[in-house]
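**Q** no FASTA, just this:
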């Protein structure tokens, strides 16, 4: 049975330089993640030339592969033994293939319609695999740096304050840089821009590798066994709650963020310059939201904060319905406010994921950080896939006409109404479900309970041995 080394190092204070180093890894990941959320659907329909229905189906079908690859990668990472740790080596090994995949997915080949669909599917699969291979070890690294809930919340706040730097490259910077690098040929420009950003992502991962340290280590007594670890994971009732929470929140996020270029282009009737304000503002205000999350969690229960933050994200988004198309600045202000709220969701979400990982070890006696993170990332990526599919299928349902080369096609009034509905009503419903689900299912890993769990783990005490210092059931606050 795997247990933690019994030393105080797992809860020591983490230097800000290491927190910045850890955040750089997520900045690299967000070059791809944010571009997939905000740019890729628009790229495939209005530049690459795929139909919305084909694009949406591809997003969902390819992501289903993660159901197999994510737990495999999690188990591999859990059982990796090197002088650099279990998770850090993958930041070096996969960084270059990861960069190459970002270039290929934003390449428009000179093929026929069938050939372009095949190329899109193959390159999207490759990018998905490389993202899995580097992002699961990266996300697992956070739980290996510290087990202290306060320090982990601080670590996640740094992470999500720095991550938007990468997000800005993959969203706000990509279209202006593409037009600068290749005037009149946006497809070629985007490929050149992603080549530059891929190289930057490699350097960010190397920086993360150099400035982080794995402190929380299990004592291994068993070999790799994916089915066993999945069975252990399913004993974690708090993880099950977070799995649904992660899924619904990511569907909500992707639908709103993925529709922003359609909203700006077809509802506000604005071009690249205005769209860049929305995308760049997303970076800045997400960063602000990440930074303010930590002070709020010092004063309030992070579970309650997450519940009400998601409900507000849903309800406030309905205000887009009453903003006239000519008032684009007012729409921008509202969107940036929502992005600030979403930015606060990041550290709250990943702090809870780490708490659930520690709770799972306390409950079962086995630490499966890689598998725990892999399962959460699968739910997150499934949310991204379903969100992207809903965008594609929704646009097809309302008769959206794709264009080639980035020039907007005049849409019918029914299509314009559909764009507004997808952008506002659908995420509003999903965000409210996200918040209410935590309350209804009574997710109860408060800071006090987690601190007691960490105390037990430091002294080799587990719930399944009946020698704990806390009661197994804690009333939800």
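**A** Great, that's in hand. Every value quoted in this text rests on a predicted model; they were computed, and no experiment measured them. Numbers count the residues shown, from 1 in each chain.
**Q** going forward, measure contacts and count neighbours with C-alpha atoms only.
**A** Noted.
**Q** What count of nearby residues applies to residue 160?
**A** As a burial measure, residue 160 scores 30 neighbours (other CA atoms under 10 Å).
**Q** Without its sequence neighbours, what residue ends up closest to it?
**A** Spatial nearest neighbour of residue 160, excluding adjacent residues (CA to CA, 6 or more residues apart in numbering): residue 290 at 5.5 Å.
**Q** Next secondary structure after the strand or helix carrying that neighbour?
**A** For residue 290, the host element (DSSP states H and E) is helix 272-299. Using DSSP H and E, the helix or strand that follows helix 272-299 in sequence is helix 302-317.
**Q** Buried residues, that following helix. List them.
**A** 302-315, 317 (16 or more other CA atoms under 10 Å).
**Q** now, which of these sits nearest residue 213?
**A** Top of the list for closeness to residue 213, among these and by CA to CA, is residue 302 at 26.5 Å.
**Q** That closest one contacts residue 348, correct?
**A** Yes. Counting by CA atoms under 8 Å, residue 302 touches residue 348, with 6.6 Å between them.
**Q** surely residue 429 meets residue 312?
**A** No. Applying CA under 8 Å as the test, residue 429 and residue 312 come out as separate, 11.1 Å apart.
**Q** For the helix ranked longest in the chain, buried residues please.
**A** Ranked by number of residues, the top helix in the chain under DSSP state H is helix 328-364. Using 16+ other CA under 10 Å as the test for burial, helix 328-364 gives 328, 331-332, 334-364.
**Q** now the helix or strand encompassing residue 452 and helix 328-364, what's the angle there?
**A** Secondary structure from DSSP H and E places residue 452 in helix 447-458. For helix 447-458 against helix 328-364, the angle by axes from the mean of the first three to the mean of the last three CA atoms, to 10 degrees is 40 degrees.
**Q** buried stuff in helix 447-458?
**A** For helix 447-458, burial by neighbour count (16+ other CA under 10 Å) applies to 447, 449-451, 453-458.
**Q** Mind giving me the packing neighbours of it?
**A** helix 149-170, helix 328-364 (3 or more CA pairs under 8 Å, 6 or more residues apart in numbering; DSSP states H and E).
**Q** closest one to residue 242 among those?
**A** Among these, helix 328-364 sits nearest to residue 242 (CA to CA), with 7.3 Å.
**Q** Just list what the helix or strand following that closest one packs against, helices and strands only.
**A** Note on helix 328-364: by DSSP H and E, the next helix or strand toward the C-terminus is helix 369-397. Where contact means 3+ CA pairs under 8 Å, 6+ apart, helix 369-397 is packed against helix 40-43, helix 52-63, helix 66-78, helix 113-145, helix 226-234, helix 237-258, helix 328-364, helix 413-440.
**Q** here comes the other one, which I'd like you to weigh against the first:
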């Protein structure tokens, strides 16, 4: 299988994948607070329904998050002629695409005529949408470590994939208003820049189609690797899932650092659309945010493999957070300037893809780290931690955004002139100050606790190959219980010894 073909088709899948995620997490709540509950005279049914829907979304996501590791085990235990990832990628894409279109509707007017019936149907469809997307998410990113065992190769593949996901995620911001307005003209017969429920529904159809096409291309163009290290697997029982995750200390520290960062960034990112509409009074300028983020995000993604080789992953993370802090400070002092707000948004966003890639590659390397430490390989269970964190942070940020918008009066037909100075100040507190603190703490955790460097991972791969190849030559069968246990004991001892040399490895990595 051509490496270029794999990288490109995987990137197309990431494009549709992140466009879908942006629509589901960032823009669905905007749809709820702006157009979903509008009556024919432009009013709202009432704000309590906004609160109920927001609470349901957050609750469903938090509950569903605890099922993600089990989905990872389900994928790890899958064996088909198409591999273990593709059936779940394709199935999840089909179901989630249909469900996305449905939740961006008002179920034929039920929000006004029968709000309780609407809520029941909404819960059912949203659970289906979120669960099927989770299956797709776990399988899609779980595929990454199966494509290569080399850190540099993974960095290249993940960078190209992130190139696609950056275009997908930021492209939504570019096309949101134009698509909404165009579909509003076609189906609601509006004029000017008015946005309607019909416009949002058309937008959802486009995003669902992109997600489905991306999944098809990924399944067609990628191929799982076959080697002795990937054969070192056992059936993952549900009772072993949290042991696999919990005993992988590097996975847990990386997850904590990323949770703090993702919560802060997703909160700010979700509020930018409100900032342009209700603070700056320039909703039409929001499309420029997507353009700025796309251009800078692509440049950041392209530079990642080179930056990783020059300064190491850990420094890329820390430098990126430093850039992020500069962006937040500029945003705080941007006042009512659209230009400064765009510059601040761009600076904040240019760092995010780099942090994502550092975390994605570190967690991918945690697959081999956990394999050496625990004696068996678990790709999907390990990789499920990253999307789990994205959804957890997205759930928290959804609650924050909805609360801040309702509190400040940024709902329905309100304009910038209707928002008080106190409302703006409170909104900025949630949008800028709280996220800034979380992101700084994230950098501290990553700097002090994450020690799985690229050179450390290379050593782990060499040890795994040295131990597994003689076993494969002696017997084509990998033992089930006792040999794995013996291997676990010696491997755990090795990792314990290895961890003592982390400081030396870090020093060598910095001087490399």
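**A** It's in. As the structure is a prediction and not an experimental result, all values here were calculated from the model.
**Q** TM-score for these two?
**A** After superposition, the two chains reach a TM-score of 0.90 (TM-score structural alignment, normalised by the length of structure 1), with 460 aligned residues with a CA RMSD of 2.4 Å.
**Q** List the contacts of residue 100 of structure 2.
**A** Applying CA atoms under 8 Å, 6 or more residues apart in numbering to residue 100 of structure 2 gives the contacts 24, 126, 129, 204-205, 208.
**Q** wait, what's in contact with the closest residue to residue 6 of structure 2 other than its chain neighbours?
**A** Excluding the flanking residues, the one nearest residue 6 of structure 2 by CA to CA, 6+ apart is residue 222, at 4.7 Å. Neighbouring residues of residue 222 of structure 2 by CA under 8 Å, 6+ apart: 1, 5-7, 9-10.
**Q** Which residue in structure 1 aligns with residue 222 of structure 2?
**A** Counting by TM-score structural alignment, residue 222 of structure 2 lines up with residue 212 in structure 1.
**Q** From residue 205 of structure 1, how far off is its match?
**A** Applying CA to CA, to the nearest Å, the value for residue 212 of structure 1 to residue 205 of structure 1 is 11 Å.
**Q** residue in structure 1 matching residue 389 of structure 2?
**A** Per TM-score structural alignment, residue 389 of structure 2 is aligned with residue 379.
**Q** Isn't that match up against residue 243?
**A** Yes. Residue 379 of structure 1 lies in contact with residue 243 (CA under 8 Å); the separation is 6.0 Å.
**Q** More neighbours: those two, which one.
**A** Using other CA under 10 Å, the more surrounded residue of residue 379 of structure 1 and residue 243 is residue 379, with 24 against 17.
**Q** And that one, how far from residue 70 of structure 1?
**A** 10 Å.
**Q** before we move on, what about residue 258 of structure 1?
**A** Look at residue 258 of structure 1 and residue 70 of structure 1: by CA to CA, they are 24 Å apart.
**Q** Check residue 301 of structure 1 too.
**A** For residue 301 of structure 1, the distance to residue 70 of structure 1 - CA to CA - is 31 Å.
**Q** Tell me which of the two has more neighbours.
**A** Of the pair residue 301 of structure 1 and residue 70, residue 70 is the one with more neighbours under other CA under 10 Å, namely 26 against 13.
**Q** which ones are touching the residue mapped onto that one from structure 2?
**A** Aligned counterpart of residue 70 of structure 1 in structure 2: residue 68 (TM-score structural alignment). Listed by CA under 8 Å, 6+ apart, the contact set of residue 68 of structure 2 reads 134-135, 138, 384, 388.
**Q** Now with 10 Å, please.
**A** 74, 131, 134-135, 137-138, 380-381, 384-385, 387-388 (CA atoms under 10 Å, 6 or more residues apart in numbering).
**Q** re the thing from before, overlap of the contact sets of residue 302 and residue 348 of structure 1?
**A** Here residue 302 of structure 1 and residue 348 share the contacting residues 153, 293-294, scored by CA under 10 Å, 6+ apart.
**Q** Specify which member of those is nearest to residue 231 of structure 1.
**A** Using CA to CA, those come closest to residue 231 of structure 1 at residue 153, 27.9 Å.
**Q** on that earlier part again, any chance of the buried residues of helix 447-458 of structure 1 in JSON lines, plus distance to residue 393 of structure 1?
**A** Shown next, in JSON lines, are these (distance: CA to CA, whole Å):
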{"residue": "447", "distance to residue 393 of structure 1": "41"}
{"residue": "449", "distance to residue 393 of structure 1": "43"}
{"residue": "450", "distance to residue 393 of structure 1": "42"}
{"residue": "451", "distance to residue 393 of structure 1": "45"}
{"residue": "453", "distance to residue 393 of structure 1": "45"}
{"residue": "454", "distance to residue 393 of structure 1": "45"}
{"residue": "455", "distance to residue 393 of structure 1": "49"}
{"residue": "456", "distance to residue 393 of structure 1": "49"}
{"residue": "457", "distance to residue 393 of structure 1": "47"}
{"residue": "458", "distance to residue 393 of structure 1": "50"}
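**Q** and residue 336 of structure 2, which of the three is it?
**A** coil (DSSP: H, G, I helix; E, B strand; the rest coil).
**Q** aligned partner of residue 364 of structure 1 in structure 2?
**A** Residue correspondence to structure 2 (TM-score structural alignment): residue 364 of structure 1 is matched to residue 374.
**Q** got it, and residue 418 of structure 1?
**A** Aligned by TM-score structural alignment, residue 418 of structure 1 pairs with residue 426 of structure 2.
**Q** for residue 464 of structure 1, same thing?
**A** So residue 464 of structure 1 corresponds to residue 489, using TM-score structural alignment.
**Q** for residue 293 of structure 1, same thing?
**A** Using TM-score structural alignment, the partner of residue 293 of structure 1 in structure 2 is residue 304.
**Q** Am I right that residue 471 of structure 1 is in a helix?
**A** No. Using three-state DSSP, the secondary structure at residue 471 of structure 1 is coil, not a helix.
**Q** Please give the number of neighbouring residues around it.
**A** For residue 471 of structure 1, the neighbour count with other CA under 10 Å is 9.
**Q** give the contact list for it.
**A** Residue 471 of structure 1 neighbours (CA under 10 Å, 6+ apart): 449, 452, 463.
**Q** Perfect, I'm done here.
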